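Engineer: Below: sequence and its predicted model.
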Amino acid sequence: MLPFEKNSRIVFCGDSVTDVNRDYKAIPAGWGSFGDGYVNLIHALLTAVYPDRELMVMNEGVSGDDIKLMEARWDRDVLAMNPDYVSVMIGINDVWRHFDGTFRQADLVSLDEFERTYDDLMERTAPHVRGLIVMSPFMMEPNRQDPMRAMVDRYAAAARRVADRHGAVYVDVQSAMDHFLERQSSYILSMDRCHPGIEGHMLVARTWLQCTGFEWERTTFDVQ
């Protein structure tokens, strides 16, 4: 449970699932900066339900990022924003390149390298923030024996270990997707099993808010 004190800055970092068409030229927390995905939905709900806290949400997702690309811009795009809370979702591209990058000799990120790099980022960031949030990479594929889905699960388990070691809130997005897929097809959420449509982004946002202590029934403001 995170308090998100008044005037807190919350930075979201990750890949295309976080980016979702955000305007890179927009000022932080300005028009167009939130993108069209879960970050925008979280921003809208935090603003609507916690107007008295005046929370600043910043989207620093970059489409195509794996953990090494994200690491290369971490100081500029995350730490330089002076965040109070940092939320990270990374890993799907680290997995995906093992399946679609072989014929172009993509630089592949091993599971060990993924976990070591993630550890380093959290170690560097923890002293500067009030809270860390680690979101699982996920795939909208119900067959856990599918080779790519099985690898996503291994990278998600690594993300959970990193969260546990650094006292971060862990947001198990994959479990939320799996619950949905017990009743409906993945095509309701995504055309490629990796990039959610708005329904999928709503699931991501709802799971994040549940894990961070969002008060869905809040009707009063904080005492000044």
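Structural biologist: Everything's here; your move.

Engineer: alpha carbons only for contacts and neighbour counts from here, please
Structural biologist: Will do.

Engineer: Could you check how far the residue nearest in space to the middle of the chain is from residue 97?
Structural biologist: Centroid-nearest residue in the chain, with Cα atoms, centre = their mean: residue 89, separated by 3.0 Å. To residue 97, residue 89 is 17 Å away according to Cα to Cα, to the nearest Å.

Engineer: one step back: surely the residue nearest to the centre of the chain is in contact with residue 132?
Structural biologist: No. Using Cα atoms under 8 Å as the test, residue 89 is too far from residue 132 to be in contact (11.4 Å).

Engineer: Contact partners for the residue nearest to the centre of the chain?
Structural biologist: Taking Cα atoms under 8 Å, 6 or more residues apart in numbering, we find residue 89 in contact with 12-15, 18, 134-137.

Engineer: dropping in the other structure now:
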Amino acid sequence: MTDDRAALRGLLASGAPVTWVFTGDSITHGLIHTRGARSYVDHLHELIRGDAGRVQDAVINTAITGWRTDLILGDFDRRVAHWRPDVVTLMIGTNDCTTEWLDPVIEVSAFAESIAEFVRRVREGGAVPVLQTPPTVDLLHAPDRARIGEFAQAIRDVAAREGVVLVDQYAAFAEFSAGTGPGNEGVPWGLLDDAFHPSAAGHALLALGWAEAVGIGGAGSPVLAELAARIAVARHPQWPPV
């Protein structure tokens, strides 16, 4: 089995410039729902090329709002290969899982096959894949995405089978609502701007989870400290608001 974590450690220790490509759907695209704040990829750009001092690294975001895994595979050269990446991060599934906007709907098994194909192509290009599960969804207001948990599990299964580094954002969002007070109905309200797009605080959580999983930054990182503070405020906001 490929040891992607060891490969990542080797890349970071080598001192050679690394090209990081992030791709996916609107969550990675990072428009509108941050309300002018940085997206998680923007935070990671600052972390990698700022705090970590990797000034010759390149951080590239090729995500497109509304896209699915099959669309990314169909445009793999532009989305991924064109940039000759060393590390490729994919967050996907929020659009793939809908039962309302696609005809026919995408089955979980077909989605899992597409994720495995993505991993295979990334490795064939000489890069290290990093998979992210999508965040949770407010199903009361987006019932067509009720299968999101199944799609997140499919990503976990592919990552486990193929030895891929996994950032389980779904689990992190699901855990967030615990202890944030009554009436949250299992939805991480402090992290969402609508039914399934993360807010600025949600993007802070995405960035922090990725950094911890990949091993970028440390106890002295100003970026990580700021992200943690934003998440703490979202968990326990000042009330009444000022």
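Structural biologist: It's in. Since this is a predicted model, take the numbers as computed values, not measurements.

Engineer: Columns secondary structure on top of the contacts of residue 89 of the first structure, output as CSV?
Structural biologist: Below are the contacts of residue 89 of the first structure laid out as CSV (DSSP: H, G, I helix; E, B strand; the rest coil):
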residue, secondary structure
12, strand
13, strand
14, strand
15, coil
18, helix
134, strand
135, strand
136, coil
137, coil
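
Engineer: Identify the residue of the second structure aligned to the residue nearest to the centre of the first structure.
Structural biologist: Using TM-score structural alignment, the equivalent of residue 89 of the first structure in the second structure is residue 91.

Engineer: what's the answer for residue 161 of the first structure, then?
Structural biologist: So, by TM-score structural alignment, residue 161 of the first structure is matched to residue 157.

Engineer: did I read that right, its match in a strand?
Structural biologist: No. Looking at residue 157 of the second structure with three-state DSSP, it is helix, so not inside a strand.

Engineer: what's the spacing between it and residue 62 of the second structure?
Structural biologist: 25 Å.

Engineer: what do you get for residue 166 of the second structure?
Structural biologist: Residue 166 of the second structure is 19 Å from residue 62 of the second structure, by Cα to Cα.

Engineer: same question, residue 158 of the second structure
Structural biologist: Relative to residue 62 of the second structure, and taking Cα to Cα, residue 158 of the second structure is found at 22 Å.

Engineer: quick one, which of those two is more surrounded?
Structural biologist: Applying other Cα atoms under 10 Å to residue 158 of the second structure and residue 62 shows that residue 158 carries more neighbours, namely 19 against 16.

Engineer: Give the burial count for residue 118 of the second structure, as a bare number.
Structural biologist: Neighbours of residue 118 of the second structure using other Cα under 10 Å come to 22.

Engineer: hang on, isn't residue 38 of the second structure packed against residue 200?
Structural biologist: Yes. Taking Cα under 8 Å as the definition, residue 38 of the second structure is a contact partner of residue 200 at 6.9 Å.

Engineer: How about residues contacting stretch 199-217 of the second structure?
Structural biologist: 5, 8, 33-35, 37-41, 43-44, 47-48, 51-52, 165-169, 172, 190-193, 224, 227-228, 230-231, 234.

Engineer: Can I get the buried part of the residues you listed as one PyMOL selection?
Structural biologist: Burial among the contacts of stretch 199-217 of the second structure is assessed by 16 or more other Cα atoms under 10 Å; the matching PyMOL selection reads:
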select buried, resi 5+8+33+34+37+38+39+40+41+43+44+47+48+51+165+166+167+168+169+172+190+191+192+193+224+227+228+230+231+234
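
Engineer: List the ones among the contacts of stretch 199-217 of the second structure that fall in strands.
Structural biologist: Among those, DSSP state E puts 165-167 in strands.

Engineer: residue ranges of the helices in the first structure, please?
Structural biologist: For the first structure, the helices defined by DSSP state H occupy 16-19, 38-49, 67-77, 92-100, 111-125, 147-165, 173-181, 198-212.

Engineer: after superposition, how close is the fifth one to the second structure?
Structural biologist: After superposition onto the second structure, the mean distance of helix 111-125 of the first structure to its aligned counterpart is 1.2 Å, using mean Cα distance after the TM-score superposition for the first structure.
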